[in-house]
Each structure stands twice: as C-alpha cells, then as structure tokens.
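Student: The sequence isn't on hand, but the structure is:
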C-alpha cells in the first residue's frame, strides 16, 4: 500500500483533532476543536472510503458551539469526551443518536471558570490529563484542579501551584501527576499529600525553555517525553533519576504535540509550529524496543542516535503551525493553522 495524504480545507483554524474510539478499532469518525473564531465550535466528522474514488472528503455530522478557544480535547470512550476552554472552563460532552437517527452532542457536566486570574477574570485552561474517571486541569493562573467525572464539585484545588503558566500535565499514576511550566520546570505532585507542594522538581533543560507537551510510554509510564518551545524532545526514565537520559534535536520550532503509537509503542509521532509532522521509528534492523533495557533502548541512549532512529516526514512541510495530531492504526490525522485538516493513510507502522 502506498502512503497518501488527503487535505480538506475547512475555513477555520483547528487547535485539536481526535479520532473517536471505535469498538472494532478502525474508526471513520473524529472531532475537531476550533480557535480564533468569534464563535468557536467542536465538530464531529465522518468519512467514507470509496474504491472508485481515491479522494476522501470528510463531512460534518454535528456542529457544537463552544465558548472560547478549544485548548484540549480527549475521548474517555466512544460516547464521551472532555474539552477545555481558553475561558478557563472544562466540559464533559456526550455523543449519542436520537430515535430519528440524528447524531447529537450534549453537555453532561461542566466546570465553569476553573481557572481565574487574581483579579477574577477567566484564565485559560491550558491542558488536562485523565486517569479513568479522574481529571486534572492546569492553567495560565498556575493552579491545579482535581475533578471526577461523577461529581460537579471540585475534588481539590492546589492554588498557586506555580508562579507562572502551567502548559501541560499528565497522570503518572492514579495518585501522581507531572506538570510542565512556562519556565521549563517539571514538577511531580502526589495527590494524596495534604501539602500543596510538589514532591520533586527538575528542569526541562539548563535554560528556561518552556515545556509545551508531555506524553508517557503506553506500557511504561515511567518513560516520559517532553516537547519544548525550541523544538527539542527530552526523555526521562523516572525510575532512575530526574536527569534527562536523552535530548533529541527535532523540529525547528515549538513542539505542538507528541504521541506514542498505542499499538506500536516503539514508534513516536510529533508535530510542530514549524509545520512539520514526523514519524519516529526505532531501527528496524534491530529487535523491537525493549523498554526495560536502559543500555539498549534507543530512547534512553545518546550514543549513535542516527543509527537507532529513522525519522520520516509524513507530508511536505506546511507554512503554518500544525497544532494537533492523532493516531488510529495506520492512519494519522492532523490539523493546521492554514484552515485545513489532513488524513494520512497507510502510514508504515507495521515493521
């Protein structure tokens, strides 16, 4: 099969794009979240592949109005997803079908203005992480909020967790989170602790370079990769110490998102503000990635990097930032500030 790229002009900037999970694994549905509109929205899309027509044009199933820019969106399951707003709010939304067959999106629960500046104005909810029904949010106000999808009230707030904007957050364990801030400080928080202080603090690099994205290995959460505003990827093995075990010079501008492939965890995908979409593969001439072996794991080694990775551009460099990407089997979706979304088919993930 030949890899192919299908671009669709949608007349608005898209900040997030996410495949809708499918019980059978192969999805034809996804959502997009807009930004920089007078009235933003979350759209549910679908597409159908036609053997007689090689071009694939997605079509909108439902347009859901959204207050503020969509700053993050994640599916909890095929029927529910969570979205955050530049106005500091978080929404749990449900996708369902009416008796007439029409697909609808309804608000199941919302947490309004979770993040506020000191003068009371709304402050952007920059990111959130999910662990089963638990949700943790971070924002430009430097605060952390712990929520659960079953309750309207806030479980816990860590006020002034940081003195500057918190840009990204992930769960390491059910009780432990990792945050990255505007100055490149990485902090681990124990949510069971009564103290509003991190258990561990370390730097992304020697300089104050903002952390822009975080991800963990699908099967080994102690392996963490962070993207920064200068385009680099930094790797930690949190079992060993808080010093990076690898620094990869990657994109020429800020890293927007990074994702390990959920079914092929030796492969990583990244996109950037420089308009690049990359596919990282550990050397095919070797064995599959042994994440436990620090000495032979290419993600944990700085020696002979060029012989341990193959990096592919999934499509020609664009002239606008690629803000978001998502994976489904051998297909990649991405969204760009050129007001287009792209589907890349037949990505070579089956080494």
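Tutor: That came in fine, so what should we check first? For clarity, every value in this text was computed on a predicted model and none was experimentally measured. Numbering: from 1, shown residues only.
Student: Please count neighbours and contacts with C-alpha atoms only from this point.
Tutor: Noted.
Student: how about residue 269, what does it touch?
Tutor: 258-261, 277-280 (CA atoms under 8 Å, 6 or more residues apart in numbering).
Student: Neighbour-wise, which one of the residues you listed leads?
Tutor: Using other CA atoms under 10 Å as the neighbour test, the contacts of residue 269 are led by residue 277, with 27 neighbours.
Student: can you count the residues close to residue 90?
Tutor: Quick note: residue 90 (other CA under 10 Å) scores 27 neighbours.
Student: That one contacts residue 114, doesn't it?
Tutor: Yes. Between residue 90 and residue 114 there is a contact at 7.5 Å, judged by CA atoms under 8 Å.
Student: For the closest residue to residue 318 other than its chain neighbours, give its distance to residue 72.
Tutor: Closest residue to residue 318 apart from its sequence neighbours, by CA to CA, 6 or more residues apart in numbering: residue 275 at 4.5 Å. Going from residue 275 to residue 72 by CA to CA, to the nearest Å gives 19 Å.
Student: next up, a second structure to put side by side with the first:
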C-alpha cells in the first residue's frame, strides 16, 4: 500500500476513466482529487502513478493543481471531462488537456443550488450532469448545450438532498436528510415513488450495474440497505457493520454482488451478497473501527484502489 501525505484534506478522489486512458499511455493510472476545509483556497489536483524504469517501484506524483472556490462535494470523470460541485452552490466543467495532462476549465455555473451542492451524477443517455443539493431540488446541465441555463426541478424535499443516482433515461433516485429515498420521473418532474427509510440521513445511493431496479444505500449510522424497486419497492436488506456515517458506496466492477463501502469509522469494507441479493458476509479491506475517517474512495476496472483519510493522507493499493 502506497501512502502520500498531501497536506490537504481530500473530500473526493476519482480515477480517470480507463476508456480515456487508451488515448495516451499512462493515463489509466491518473486520478483527480478535491479538497475540503480550505475555504476560498481549496484545490483540484491531478495525480498519476509512475513506475521507475530502474527498480519498477511505483510513486504517486502530482501532475497539476489549480485553485477551487468552496469545498469540493463531488467529482465526476467521464469521457475527457470532469464535473466538480461545491458546497457554495457552484459547478465547474473541466477538460483533460493532452498531452500536457492539465485540467482546463471550460465553464462554470455559480448558482446551481442556493444553499450548496451535495452530489451529482452523469447521465450518459442524456449526456447531462444531474446535481442535487441542500435546497431540495435537482438541476440538469446539458453538456451538449453549455450556454443553456440548467433545468431546475420543483422542490422535492423540505430537507437537504444528500445523494443522487441515475436509474434510466427517465428516472433518478435521491436520498435526503430525513431518511427517505425518492424516485423522480424526469418527464413529469414528479416523485413517482417514495421509500421510507428511517430518521437517519441517507448519505449515498447506487444502483446495481446489471439490475437497475436493485438499489443499495448507506446512512449516517453505518447501515447498508438494499431495495428492489419492483414489487412495491420491497426492502431486501438492512445490515449494520460500520459504527459511523458511510461516506461512499460503490459496486465492484464486474461483480454485481459485491459492494464496497467507506466510513467515518475508519474502515473500508467489502459486502458479499448472494445472486438473490441476500447477505452472505462482510470482509475488511482496510482499517479498523476508530482509525482516521475515510472521506472518499474509488476503484477502477483494473481493481486499483485509491482512498483518502481525514489525516490528509492519500492511499493507493490493489483490491
């Protein structure tokens, strides 16, 4: 496991998509990070993993950094672009410049959410980024028409929307601060389904890569839940292994019955499910309860793992 102390608290870490990396050798090991708690002096940083030609050792190397206003709340890397949201309500679109390997700002939106953006997701079939925030509404940014004003939904929740996931061309699902999951029909701008969760904050939500109707969510007390949006949205699982907020949740590439979670309790866990979406076991990947909180992690298609902790450390390893 490689460790790099970056002297900045990293709120989000994201691999650059491998499909983009094929354009230029070496970019499959590039990733982008955003900082938090820096006020007006936050940063976006582009890193890469470089292998020594002498002893084949691997180093984490900073390639480029640029200032960013507000805390970074989400980074989405897709195609040759990165979209970054902040807690002051802004959204920035960047392009990866070749061959310099720098991030070039293309456009900025200053008022995506009056109280701060919390999460965003890329919708490939719409070629749009969909943002949620503390105002309780979503906004849709059309990447094909950057000069157009983002479309805004009506208020979907009286409490903050904390997370969002794209379900289909017509639907997204959001989780809110009061513990509910809501499915929004983008055609009618109405909530088509509302799932009772608990009084806990829904901190993250993801769909199963091969079954859009199977939804996994995490909350602020360390519980992972699984939902089936068919059959009147049945609740399949409700399991606790973390002792604190689940900061991120991702399905493992090419393993639709494996979920990885990170938490403020300092643990990175792997949840193994059966083909029928029943719980089998949970394994520890890194950390133990009481370690420095894990703020963010990401795994690429090659099973390369990066994650950041609250003690300003950046980690790289293989899953």
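Tutor: Looks like it arrived, so ask away. As the structure is a prediction and not an experimental result, all values here were calculated from the model.
Student: How close are the two chains, by TM-score?
Tutor: Here the TM-score for the pair of chains, by TM-score structural alignment, normalised by the length of structure 2, is 0.91; 309 aligned residues with a CA RMSD of 1.9 Å.
Student: Give the residues shared as contacts by residue 90 and residue 114 of structure 1.
Tutor: Joint contacts of residue 90 of structure 1 and residue 114 (CA under 8 Å, 6+ apart) are residue 125.
Student: Which of the helices or strands spans residue 91 of structure 1?
Tutor: strand 90-97 (DSSP states H and E).
Student: distance between that strand and the chain's centre?
Tutor: 19 Å (CA atoms, centre = their mean, to the nearest Å).
Student: With stretch 174-187 of structure 1 instead?
Tutor: Using CA atoms, centre = their mean, the offset of stretch 174-187 of structure 1 from its chain centre is 15 Å.
Student: Can you show me the helices along the stretch 201-350 of structure 1?
Tutor: 305-308 (DSSP state H, counting those that start in this stretch).
Student: sorry, back to before: determine the number of other residues adjacent to whatever residue of structure 2 lines up with the residue nearest to residue 318 of structure 1.
Tutor: Aligning on TM-score structural alignment places residue 275 of structure 1 opposite residue 266 in structure 2. Neighbour count for residue 266 of structure 2, taken as other CA under 10 Å: 23.
Student: ok, now residue 184 of structure 1?
Tutor: Neighbour tally, residue 184 of structure 1, other CA under 10 Å: 23.
Student: ok, so what distance separates it from residue 234 of structure 1?
Tutor: 11 Å.
Student: Structure 1: which residue goes with residue 177 of structure 2?
Tutor: Under the alignment (TM-score structural alignment), residue 177 of structure 2 maps onto residue 182 of structure 1.
Student: wait, isn't its match in contact with residue 209?
Tutor: Yes. The criterion here is CA under 8 Å, and residue 182 of structure 1 meets it with residue 209 at 7.2 Å.
Student: re the thing from before, and the match of residue 177 of structure 2, what does it touch?
Tutor: 164-167, 208-211.
Student: how close does it sit to residue 192 of structure 1?
Tutor: Counting by CA to CA, the gap from residue 182 of structure 1 to residue 192 of structure 1 is 25 Å.
Student: cool, residue 111 of structure 1 as well?
Tutor: In terms of CA to CA, residue 111 of structure 1 sits 22 Å off from residue 192 of structure 1.
Student: who's more crowded, the two?
Tutor: Neighbour comparison, residue 111 of structure 1 and residue 192: the larger count goes to residue 111, with 17 against 9 (by other CA under 10 Å).
Student: Look up the closest residue to the more buried one, ignoring the ones flanking it.
Tutor: Leaving aside its chain neighbours, residue 111 of structure 1 sits nearest to residue 90 (5.2 Å; criterion: CA to CA, 6+ apart).
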